[in-house]
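>>> Based on what follows, work out the 3D shape:
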Amino acid sequence: MIESDRLEQRGVRSEILLVLGVSLGSSAIYAILNIVNRLTYVKPLSQQTATLNPTVVADRPWLDLLYQLAGILLGVVPALLAVHMLRRAHDPLEVGLDASRPGGDAVLGVGLAALIGLPGLGLVWAARQLGVSAQIVPEALGDHWWSVPVLILSAVENGVLEEVVMIAYLLTRLRDLRLGWWTAIVVSAVIRGSYHLYQGFGGFVGNLVMGLVFGYFFRRTQRVMPLIVAHSILDIVSFVGYALLKDHLGFLS
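A predicted model of the protein is given here:
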């Protein structure tokens, strides 16, 4: 029995590393390399730019649209993989990955978005003033009929990918390894902050705090759907709001 348990634990550890390795774990590694590159570049970090939704093919909008849609669809695949692996040991209902409470999940999601988003805007401004963050450009798709719908889809993709992998999957599997709740939450939050380092240290701190809040919420409720809603709202406001109001956001510079 002891040997069987040891083999099972080893299998869970390998599974976690593989899921992270094909998703947000690899993003964290690249983001760490990116911040090293930024810090050793000739320009100060505060004078550099991080673009979140860039144009791929500027001179052929129809092809750029196909690139954007392909990126969104493929971006959801790691979340589907995480759900697939999670279902081998747990019912998705255990982590609140269902649509049984749409109204309650929506209300909680809006509340969480307000809780994170309003202080987050102040953090963005403070990080820019301190010179510890690059200038974040939430979108650079240009003025096309499809720009706003693509930005909304991109925001939802981010919400699904990050909350399914970093909360529903990772916290559950870390708990299967008998890690304490707060240890698991901190590990998840640090990884979340790390793959935002390409934005500078402001992005790291802001997303670390977001990971701690979201992890605590999941511990208390065992529901991930409100987190997906909240994350999607935050990114929709950021992406679409910037696209519509970028000429009036000089105070963030």
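>>> From here on, just use CA atoms for contacts and neighbour counts.
Will do.
>>> Could you confirm Ile136 falls within a helix?
No. In this structure, Ile136 is strand, not part of a helix, as judged by DSSP: H, G, I helix; E, B strand; the rest coil.
>>> Please look at it and Gln47 and confirm they touch.
No. The criterion here is Cα atoms under 8 Å, and Ile136 misses it with Gln47 at 10.5 Å.
>>> quick one: which of those two has more around it?
Between Ile136 and Gln47, Ile136 has the larger neighbour count (other Cα atoms under 10 Å), namely 20 against 12.
>>> Can you list the helices and strands that the longest helix that the chain contains packs against?
The longest helix of the chain (DSSP state H) is helix 102-130. Packing partners of helix 102-130 (3 or more Cα pairs under 8 Å, 6 or more residues apart in numbering; DSSP states H and E): helix 201-221, helix 225-245.
>>> Flag every buried residue along the last one.
Within helix 225-245, the residues that qualify as buried by neighbour count (16 or more other Cα atoms under 10 Å) are 225-240, 242-243.
>>> just stretch 49-69 next, same as before
Residues of stretch 49-69 classed as buried: 49-50, 53-56, 61, 64-65, 68 (neighbour count, 16+ other Cα under 10 Å).
>>> what does that stretch contact?
The contact list for stretch 49-69, computed with Cα atoms under 8 Å, 6 or more residues apart in numbering, reads 134-142, 144, 146, 150-151, 198-199.
>>> Now the buried members of these.
Here, 16+ other Cα under 10 Å leaves 134-141, 150-151, 198-199 buried among those.
>>> Closest one of the residues you listed to Phe251?
The shortest gap between Phe251 and any of those belongs to Gln135, at 11.7 Å (Cα to Cα).
>>> follow-up on the earlier one: TSV for the buried residues of stretch 49-69, including secondary structure and distance to Ala189?
Converted to TSV, the buried residues of stretch 49-69 look like this (DSSP: H, G, I helix; E, B strand; the rest coil; distance: Cα to Cα, whole Å):
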residue	secondary structure	distance to Ala189
Thr49	strand	24
Ala50	strand	21
Asn53	coil	23
Pro54	strand	26
Thr55	coil	29
Val56	coil	30
Pro61	helix	37
Asp64	helix	33
Leu65	helix	32
Gln68	helix	28
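>>> Another sequence for comparison is provided below:
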Amino acid sequence: MITRTTVDSWLRPSSPPPSEPPLDARERRTLWFEITIVLLVTFGLNGVYSALSLLESALQPGGLSEQAVALNPSRSTQSFIDLARQLLGVVKLAAWAALGLYLLWRSGLGPRRIGLGRTQVRDGILPGVGLAALIGLPGLAFYLAAVALDMNLTVMASTIDDHWWRLPVLVLWAIANSAAEEILVVAYLISRLRRLGWSENSSLLASALLRGSYHLYQGLGGGIGNVLMGLVFGRYWQRTGKLWPLVIAHALIDTVAFVGYALLRGHLSWLP
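Take a look at the predicted model:
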């Protein structure tokens, strides 16, 4: 049975990691430069673009729910060019994830220390499935409510044409999204803010707000929903130090959304 004590224990951050020597002014400045550059070439700049997209949508005639946005659109009318561009997008996200891993490794936080060790994969499967259910099902209800309240655009998970490669590519997109977001937005950003002396709650909030910002193109509902997801995922990592469950959960959520939409679109009247 879940008691108030259990909930309060979960909401409180865990004990911070062992303290490291404080940074001097030059080291702090260098670390801020690194964070700024990483965010400008990855999700931080995406957040700015998403905010502008939301503003543009809000200025269009009619409500937000009357407009649609595709998460995985076709990128060419030519099948082989579309495939190539889809794969390049996947590679870009994989490169972002690799950048985060490399910078963490250079600072002494290898994959095992952030919860991505090879031997830790198995331990992450069941918690990952549980987190996927915890976030995915309420997330769908939240999205439907946001659309009904005209706070969200109508989201089409995929508008890729029915090519032979469509479903495998959608799975690759789900995995790449998951790896890039959880490595950069959770492990990288929170650990870097810790190093700068931020509290666990402050670094968690910053991570969650970043996650919400680059989903604003979907509407206010998408932004708020992803902030809530970021709070849950970030706190889980802070308390357990395990990143595999987050990567697995995120990949499962996106795979079900992308592949399920592609297979059911045209067969269910309520799907756009």
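>>> What lines up with Arg128 of structure 1 in structure 2?
Residue pairing (TM-score structural alignment): Arg128 of structure 1 is matched to Val147 of structure 2.
>>> I figured that match hits Ser65, correct?
Yes. The pair Val147 of structure 2 and Ser65 passes the contact test of Cα under 8 Å, sitting 5.4 Å apart.
>>> Have a look at how far, on average, the helix or strand harbouring Glu157 of structure 1 is from structure 2.
For Glu157 of structure 1, the element it lies in under DSSP states H and E is helix 147-163. Compared with structure 2 after the fit, helix 147-163 of structure 1 shows a mean deviation of 0.3 Å (mean Cα distance after the TM-score superposition for structure 1).
>>> The helix or strand just after that helix vs structure 2, average offset?
Where DSSP H and E defines the elements, the next helix or strand beyond helix 147-163 of structure 1 is helix 170-176. Superposing on structure 2 and averaging over aligned pairs (mean Cα distance after the TM-score superposition for structure 1), helix 170-176 of structure 1 comes out at 0.4 Å.
>>> buried set for helix 170-176 of structure 1?
170-174.
>>> between those, which is nearest Val209 of structure 1?
Comparing the buried residues of helix 170-176 of structure 1 against Val209 of structure 1 with Cα to Cα places Leu171 closest, at 15.9 Å.
>>> Now which residue in structure 2 aligns to the closest one?
Matched by TM-score structural alignment, Leu171 of structure 1 corresponds to Ile190 in structure 2.
>>> swap in Ala230 of structure 1?
In structure 2, Ala230 of structure 1 lands on Ala249 (TM-score structural alignment).
>>> thinking again about what came up before, in TSV, list the buried residues of helix 170-176 of structure 1 along with distance to Val124 of structure 1.
Converted to TSV, these look like this (distance: Cα to Cα, whole Å):
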residue	distance to Val124 of structure 1
Leu170	27
Leu171	27
Thr172	31
Arg173	32
Leu174	31
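>>> Please identify which of those residues is nearest to Val12 of structure 1.
Nearest to Val12 of structure 1 among the buried residues of helix 170-176 of structure 1, with distances taken as Cα to Cα, is Arg173, at 7.0 Å.
>>> Contact partners for the closest one?
By Cα under 8 Å, 6+ apart, the contact list for Arg173 of structure 1 reads 12, 16, 86.
>>> Quick check: the gap between it and Leu153 of structure 1.
28 Å (Cα to Cα, to the nearest Å).
>>> Can you tell me the centre-most residue of structure 1?
Nearest to the geometric centre of structure 1 sits Glu162, at 4.1 Å (Cα atoms, centre = their mean).
>>> what separates the corresponding residue of structure 2 for that residue from Arg122 of structure 2, distance-wise?
Under the alignment by TM-score structural alignment, Glu162 of structure 1 pairs with Glu181 in structure 2. The spacing between Glu181 of structure 2 and Arg122 of structure 2, counted by Cα to Cα, is 21 Å.
>>> what do you get for His250 of structure 2?
Distance from His250 of structure 2 to Arg122 of structure 2, by Cα to Cα: 16 Å.
>>> Glu182 of structure 2 too?
From Glu182 of structure 2 to Arg122 of structure 2 the distance is 18 Å (Cα to Cα).
>>> Next: Ala249 of structure 2.
13 Å.
>>> can you check Gln60 of structure 2 too?
48 Å.
>>> What of Leu184 of structure 2?
With Cα to Cα as the criterion, Leu184 of structure 2 and Arg122 of structure 2 are 22 Å apart.
>>> more crowded one of these two?
Higher neighbour count among Leu184 of structure 2 and Arg122: Leu184, with 24 against 11, using other Cα under 10 Å.
>>> doesn't Ala97 make contact with the more buried one?
Yes. Contact criterion Cα under 8 Å: Leu184 of structure 2 and Ala97 qualify, at 6.5 Å.
>>> so where is stretch 193-204 of structure 1 in structure 2?
Mapping stretch 193-204 of structure 1 onto structure 2 (TM-score structural alignment) gives residues 212-223.
>>> now do stretch 40-49 of structure 1
Mapping stretch 40-49 of structure 1 onto structure 2 (TM-score structural alignment) gives residues 59-68.
>>> For that stretch, buried residues please.
For stretch 59-68 of structure 2, by 16+ other Cα under 10 Å, it's 63-65, 67.
>>> Identify, from the residues you listed, the entry nearest to Ala208 of structure 2.
Distances from Ala208 of structure 2 to those, taken by Cα to Cα, are shortest for Leu64, at 23.5 Å.
>>> Name the nearest residue to the closest one, ignoring sequence neighbours.
With sequence-adjacent residues excluded and distances taken as Cα to Cα, 6 or more residues apart in numbering, Leu64 of structure 2 is closest to Leu153, at 4.9 Å.
>>> now swap in Leu167 of structure 2 and tell me
Val259 (6.2 Å).
>>> do the same with Leu196 of structure 2
Nearest non-adjacent residue to Leu196 of structure 2 (Cα to Cα, 6+ apart): Arg28, at 6.7 Å.
>>> Now the one you found: which helix or strand?
helix 25-41.
>>> Just tell me the aligned range of that helix in structure 1.
The alignment places helix 25-41 of structure 2 over residues 6-22 of structure 1 (TM-score structural alignment).
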